[in-house]
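S.K.: Pasted the sequence and its predicted model underneath.
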Amino acid sequence: MDRIAKDVGDIQARLTDHRPVVQGELRYFVAEFEEKRGFRESRLLENLDKTVVETTEQVVPKCVESMKEQLCEVFERLEAANHMAQRIQQRELEAQESTHLQEFAERHKQDWEEFLKEQTVLKEQVDEEHAKAVSRLSAQYSVMKKELAKFSHF
């Protein structure tokens, strides 16, 4: 019975004690990444670091310089386009103002013609009234002349 208890104790220790299994896995992991791969990951990281440094020191300044040159050219073109748009807008405004001035001149000319027509009508009315007054006065003077002639025969 002691032997059975001892065997059961060994089985239980093996089932519950995971240290040997974990240690084996750790040794395998270290061997895989350090020994078999020969520090391949660290070399890759070093190469990446060199690439980043090279990019930062050489490529980025070239790109910035090129960008500045291109932006200056784009800015100049944009200013030229803006100037042209302003000139077109100014011409359109002048054309509208000219059209408005022409319309105003036409309206003014029509108003002047109407005014002249009204003045002609008023002149005719005044001439007519004057003619009537002259004829009335002439008639009155001829009556007065006749009456005066009657008194002068005596």
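M.R.: All right, it came through fine. Numbers count the residues shown, from 1 in each chain.

S.K.: switch to C-alpha atoms for all contacts and neighbour counts from now on
M.R.: Will do.

S.K.: State the helix or strand in which the residue nearest the centre of the chain lies.
M.R.: Nearest residue to the geometric centre of the chain (C-alpha atoms, centre = their mean): residue 82, 11.8 Å. Residue 82 belongs to helix 60-152 when assigned by DSSP states H and E.

S.K.: again, but for residue 44
M.R.: helix 40-54.

S.K.: on that earlier part again, return the list of helices and strands in contact with the helix holding residue 82.
M.R.: For helix 60-152, there is no helix or strand it packs on, judged by 3 or more C-alpha pairs under 8 Å, 6 or more residues apart in numbering; DSSP states H and E.

S.K.: Compute the inter-axis angle for that helix and helix 40-54.
M.R.: 40 degrees (axes from the mean of the first three to the mean of the last three C-alpha atoms, to 10 degrees).

S.K.: one more structure, for comparison:
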Amino acid sequence: MSGSSTISPPKASGASPQTQSPKPRDSGSSVAPATQLIIKDVGEIHSRLLDHRPVIHGETRYFIKEFEEKRAYRELRVLENVKNSISEASDHILPKCTDSLQDQLGQMLKTLETANHTIRRLQQREQEHAKKDAEKAENKKLHAKWEAFMKEQEQRRLDLDDEQRKAVQRLRDQYAGMDKELAKMASF
């Protein structure tokens, strides 16, 4: 409420003729004292109703006072505690965690390498067994084919032996017949 007598009302396009100071028609005339009082009253009314700066300044001062005194810098203390916790964590806890992590990762890496080596050996053994199984299966197939071939050859041999026996028997019969005929011819 800092209304002063030197404050003049704002000039608006829609202002009433009473709020605007009348323009003198001649340069030598001065404004009447009643008009000056009206202008002063209008200025005070304007500052009380439309000028909110004093109220805002008061509210701002009240807020700052409440924040600083009643809360007693609680937020600042909380922020300092957080800062201390962070610095302690970064100075002490983080290096310990990093060292522990390095140790654990080294041990884990060794364990994984051992497991990897074992798995490779098992995989090689499995491949060797699979290769041997494939070879055995191939050998069985070849053996089965060989047996079939040998049976076929045996059958052919038997057939040839039978044919040879028949041929020998025919030749014997033929030669025996020829001998008989020779003997008949020789006896005549």
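M.R.: Here it is on my side, so go on. Given the structure is predicted, the values throughout are model-derived calculations rather than measurements.

S.K.: After superposing, what score do the chains get?
M.R.: Scored against TM-score structural alignment, normalised by the length of structure 1, the superposed chains reach a TM-score of 0.76; 154 aligned residues with a C-alpha RMSD of 2.9 Å.

S.K.: picking that back up, the residue nearest to the centre of structure 1 maps to what in structure 2?
M.R.: Using TM-score structural alignment to pair residues, one finds that residue 82 of structure 1 aligns to residue 116 in structure 2.

S.K.: Can you tell me what residue 156 of structure 2 aligns to in structure 1?
M.R.: Residue 156 of structure 2 maps onto residue 122 in structure 1, by TM-score structural alignment.

S.K.: Check the gap between that match and residue 116 of structure 1 for me.
M.R.: Distance, residue 122 of structure 1 to residue 116 of structure 1, using C-alpha to C-alpha, to the nearest Å: 10 Å.

S.K.: And residue 98 of structure 1, by the same measure?
M.R.: Residue 98 of structure 1 is 26 Å from residue 116 of structure 1, by C-alpha to C-alpha.

S.K.: Residue 146 of structure 1 too?
M.R.: 44 Å.

S.K.: Give me the distance between the equivalent of residue 66 of structure 1 over in structure 2 and residue 127 of structure 2.
M.R.: Alignment note (TM-score structural alignment): residue 66 of structure 1 maps to residue 100 of structure 2. Distance from residue 100 of structure 2 to residue 127 of structure 2, counting by C-alpha to C-alpha: 40 Å.

S.K.: Measure the mean distance from the helix holding residue 82 of structure 1 to structure 2 post-superposition.
M.R.: Compared with structure 2 after the fit, helix 60-152 of structure 1 shows a mean deviation of 2.3 Å (mean C-alpha distance after the TM-score superposition for structure 1).

S.K.: How far does that helix sit from its chain's centre?
M.R.: 37 Å (C-alpha atoms, centre = their mean, to the nearest Å).

S.K.: burial of the match of residue 66 of structure 1, as a residue count?
M.R.: 12 (other C-alpha atoms under 10 Å).

S.K.: Tell me the spacing between it and residue 112 of structure 2.
M.R.: Residue 100 of structure 2 is 18 Å from residue 112 of structure 2, by C-alpha to C-alpha.

S.K.: what's the answer for residue 53 of structure 2, then?
M.R.: 73 Å.

S.K.: for residue 76 of structure 2, same thing?
M.R.: For residue 76 of structure 2, the distance to residue 112 of structure 2 - C-alpha to C-alpha - is 49 Å.

S.K.: Now for residue 103 of structure 1, how many residues are close by?
M.R.: Residues near residue 103 of structure 1, counting by other C-alpha under 10 Å: 12.

S.K.: Tell me which residue of structure 2 lines up with it.
M.R.: By TM-score structural alignment, residue 103 of structure 1 lines up with residue 137.

S.K.: Check the gap between that match and residue 148 of structure 2 for me.
M.R.: Distance from residue 137 of structure 2 to residue 148 of structure 2, by C-alpha to C-alpha: 16 Å.

S.K.: Residue 109 of structure 2 now?
M.R.: Counting by C-alpha to C-alpha - residue 109 of structure 2 and residue 148 of structure 2 are separated by 57 Å.

S.K.: and what of residue 112 of structure 2?
M.R.: Taken as C-alpha to C-alpha, the span from residue 112 of structure 2 to residue 148 of structure 2 is 53 Å.
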